[in-house]
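**Q** What follows is a predicted structure for the sequence shown.
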Amino acid sequence: MSKMTREEMVESVPQHGFFGHPRGLGILFFVEFWERFSYYGMRAILLYYLYFTVTQGGLGLDKVTAQQIMAMYGSLIFMTGILGGWVADRLFGSRRSLMYGAILIMAGHIVLSLPFGLGAFLVSMILIIIGSGLMKPNISNVVGGLYHKNDSRLDAGFVIFYMSVNMGALLSPLIIDKVRLNIGFHEGFSIAAFGMFLAVIAYLFFQKRNLGEVENHPSNPLNTEEKKKYTKIFTYSAILIIILLSILYFIGQLTFNSISLIVLVLGIIIPIVYWLIMYKSPDIDKVEKGRLLAYVPLFLAGVLFWSIQEQGSNVLGVFAEDSTQLDLNAYGINFVIPAGWFQSINPIFIVMFAPVISFLWQKLGRFNPSTPLKFVIGLTLAGLSFIVMMIAMELQTTELMNPIWLVLSFFICVIGELCLSPTGSSVSVKLAPSAFSAQMLSLWFLTNATAQGINGQLVKLIEPLGQKYYFGLIGAIAIVVAIIVLTLTPKIKKLMQGIH
């Protein structure tokens, strides 16, 4: 089959049928909603499953190990996204890649729902990591492929699509953690598995008639020589990984802590190598090199921001369960808050305040803060969200903290996220060398992978420092780095060469 142009692929899609948008957006919205529902619902209770005792239905791991596992999980999902993009471009195309990814995620949730202990958890972890790596970058790529590049509906289409992410993330902890409390962990995981089952069935039944030929084939398929080359690369890489794991096993060092260190090293090395490949490329000019240099402090600020933000499902998840007054009878209200419900706070605030922040930037016009300044604001607010936790613990007069403090911490961090996260995606596209336009966005996603790799080691500081001083230290570091980025802002803006 001859390669279709983008225009021909777009024309193969019914261009109306979903609130004035291409009909295919509806099926992708549905699939993404259930995928995010299953993922965030699973994540809301996974931390507790890992460290609750066996008599409570958990695996009985210590809390530090449980938090390290959560950090590794998140980091590897973002790392495999790079591989998922390559697989789509060179082997299967985005459509088949996201389908294979969805099936693997569903299988992972099914395995996790079975009462087979740590072994089942490890298998599910591998399946969901690989599946998410295949699905996460490619479903967004298919959304973009539904529209002509100059289609005025394109931005609005992505807004509608990303609403599915927040809707799934908002609803699933509320439902699945309630099931966990009333019935058990595996029943909660079963609901996540059923959500992913609905996504897979809907995609298999409706994708052909709704998505036409969009991203149905690899954009740059491997030729015969490349197939041989990459077969050797992947084979040798797999052998190397097996040898490394075997050595660690025989010397008694194949532990979650050692794997966490490996993930941290990968989280540091991969973005450095990625950046150097672009910077050293003969295909970029002097202006583009300057813009890549401007990107470095923004990348580092992004890493520190996500390090704090991702601890909301990790460190703050433990804090919600162990140190927060969940029984509102203490305040005259007859209700007990499920600890997992705090994981819905982030998407609730995003849905509420994303339009407000977007409107604010538009109204400010020429007074709209520059990109580096938005990073400063976002990182400062993330630091303050942890400083608030330290202040709350200092003022605390009872054994358990008022949940309002936890809500306030989430709120401050969410406002920071709305300042920094969309700006980070946008500036990655704007600063990208023309020869690496798509890969710069992949580099931005690595800020989260690196951050969670770092978190796998940071959580070990909680016990020696105590929670109060841990929050204070991380919050203070974030604010200091924000001040450093602020002082570098004139230099960064100069290197950005006219990019606002």
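**A** Arrived safely, thanks for sending.

**Q** Could you use CA atoms for every contact and neighbour count after this?
**A** Fine.

**Q** Now residue 30. Nearest residue, chain neighbours left out?
**A** Among residues not flanking residue 30 along the chain, residue 199 sits closest, at 6.8 Å (Cα to Cα, 6 or more residues apart in numbering).

**Q** Next one: residue 424 relative to residue 147, how far apart?
**A** Taking Cα to Cα, to the nearest Å as the measure, residue 424 and residue 147 are separated by 23 Å.

**Q** next one: residue 104
**A** Residue 104 sits 28 Å away from residue 147 when distances are taken as Cα to Cα.

**Q** dropping in the other structure now:
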Amino acid sequence: MEANIHQEQSSEFRKKHPPGLYLLFATEAWERFSYYGMRAILVLYLTATAINGGLGADKTTAISLYGTFTSAVYLTPIIGGYLTDRFLPRRTAITIGGVLMALGNFSIFLHQSMGALYLGLALLIIGNGFFKPNISTIVGELYHINDPKRDGAFTIFYMGVNLGAFVAPLVVGLMDYRYGFLTAAIGMVVGQVLFNTLGNKYLGDIGKESAKKVQEHTQTVSKAPLTKQEVRRTIAIVILAIIVIAFWTAFEQAGSSLTLFTEENIDRHLGDFIIPTEWFQSLNSLFIMLLAPVMSMLWFKLSQTKNGDFKTPTKMGMGLITVGLGFLVLIPATVMVGDDSQVRVNMLFMVFTYFLHTLAELMISPVGLSMVSRLSPLKLTSVLMGVWLASSAVANKLASVLATYTQSLGYFDIFGLIGIVTIVLGVIVLFVSKPIAKLME
């Protein structure tokens, strides 16, 4: 059924992006508003004293809990992907996930306690497992496999991710922590209302059936073994998922060590106004909204040249090098701070770091989502999307472990280690990009 929709609309899709992309853009924007609004204040909420509206946890405990949560958020999509590949329609799964995430934020708002926090985080983790792999997969289903606009479409979709992520810290940074969680819950509800009222109009029948039923409609035998080509492509996806663990381990310092470094050591004065620490987490999203159209156009223009676009592994190697450079930018700042917790350094250090991290993210994340949706065997699409997201699960926990060491070893050692390791790994990936690209065919 979905294949027929693609055939009927193929000529239109060659000319412009389908309107369904922008509905998914809006749905993801509100979901990311919810997630990043909560993420921006989670460590600060945990470490703030009760009189300041927090739970009074020590920094090491707060970073560890933050890492466990963000890790689990990216692990449950494997289960959600499995269920939708076999039983649940993707659009139903997105709705279930959205409702659970709204309830999760609302429970944290209702009661200021560790018990309410654990309940809320559990609901957010489960809900995300249903939501995350399926909305990305539906984006891929809007396009033909060889449509040159696919990478650009995922980059545009990624702007939706970052529109929500940009606005959320700015909003919740101006209110008490509890009401920040309430705002995140409201954002999730708005997104679901849009998705469920406009889905039939702009998505047609896409996502209304499980992958297993789609295969039956197209007379594909779901129990047939994978072809050699499908096996090679699956191996390539798994290899790249392992490689990007290093990237996400570096990138996900944003919610923990970079937030604490900003709070403790960045001069946040802008005249008489003190910039809230949460606002710095909006820099990444701001840069993505500015740079995503440029990168989308760049990938498309390169695809029209004689040599073609960069291969996916090449882009990922470049991304690893760039994220490493972002941490090396902070090394002079950590030297200036030294052991004196009273020293504050210019905020441009952090601004430039987030700029480089954004460039790196655009070389890896939307490109990776496009690759998985394009190369995955139909019966494994959601599972492999879950595997791709699971690389972030491992990375988030590694990121929190590294971040806790900033409290004992210091920021200089940890930021320097992350920078050097990611740059070296990026260079290695560039050298092996051709054999990986051959697996992808």
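**A** That came through, no problem. Quantities reported herein were computed from a predicted structural model and do not represent experimental measurements.

**Q** any idea what residue 212 of structure 2 aligns with in structure 1?
**A** Matched to structure 1 by TM-score structural alignment, residue 212 of structure 2 sits across from residue 220.

**Q** looking at it, its match is touching residue 93, isn't it?
**A** No - applying Cα atoms under 8 Å, one finds residue 220 of structure 1 not in contact with residue 93, separated by 9.0 Å.

**Q** Those two: who's more crowded?
**A** Between residue 220 of structure 1 and residue 93, residue 93 has the larger neighbour count (other Cα atoms under 10 Å), namely 23 against 13.

**Q** which one in structure 2 is aligned with that one?
**A** With TM-score structural alignment as the criterion, residue 93 of structure 1 lines up with residue 89 in structure 2.

**Q** Residue 49 of structure 1 now?
**A** In structure 2, the position corresponding to residue 49 of structure 1 is occupied by residue 45, as judged by TM-score structural alignment.

**Q** Now do that match: how many residues are near it, please.
**A** Around residue 45 of structure 2 sit 22 other residues, with neighbours defined as other Cα under 10 Å.

**Q** For it, which non-adjacent residue is closest in space?
**A** In space, and not counting its chain neighbours, residue 45 of structure 2 is closest to residue 54: 4.6 Å by Cα to Cα, 6+ apart.

**Q** mean distance, the helix or strand hosting residue 35 of structure 2 to its aligned residues in structure 1?
**A** Element membership for residue 35 of structure 2, per DSSP states H and E: helix 19-47. In the superposition with structure 1, the average deviation recorded for helix 19-47 of structure 2 is 2.1 Å (mean Cα distance after the TM-score superposition for structure 1).

**Q** Downstream of that helix, the next helix or strand is which one?
**A** For helix 19-47 of structure 2, the succeeding helix or strand toward the C-terminus, using DSSP H and E, is helix 59-75.

**Q** Between helix 19-47 and that next one, find me the angle.
**A** Orientation note: helix 59-75 of structure 2 sits at an angle of 160 degrees relative to helix 19-47 (axes from the mean of the first three to the mean of the last three Cα atoms, to 10 degrees).

**Q** What is the corresponding segment of structure 1 for helix 59-75 of structure 2?
**A** Alignment note (TM-score structural alignment): helix 59-75 of structure 2 is matched to residues 63-79 of structure 1.

**Q** tell me the centre residue of structure 2?
**A** The centre of structure 2 sits closest to residue 365, judged by Cα atoms, centre = their mean, with a distance of 7.2 Å.
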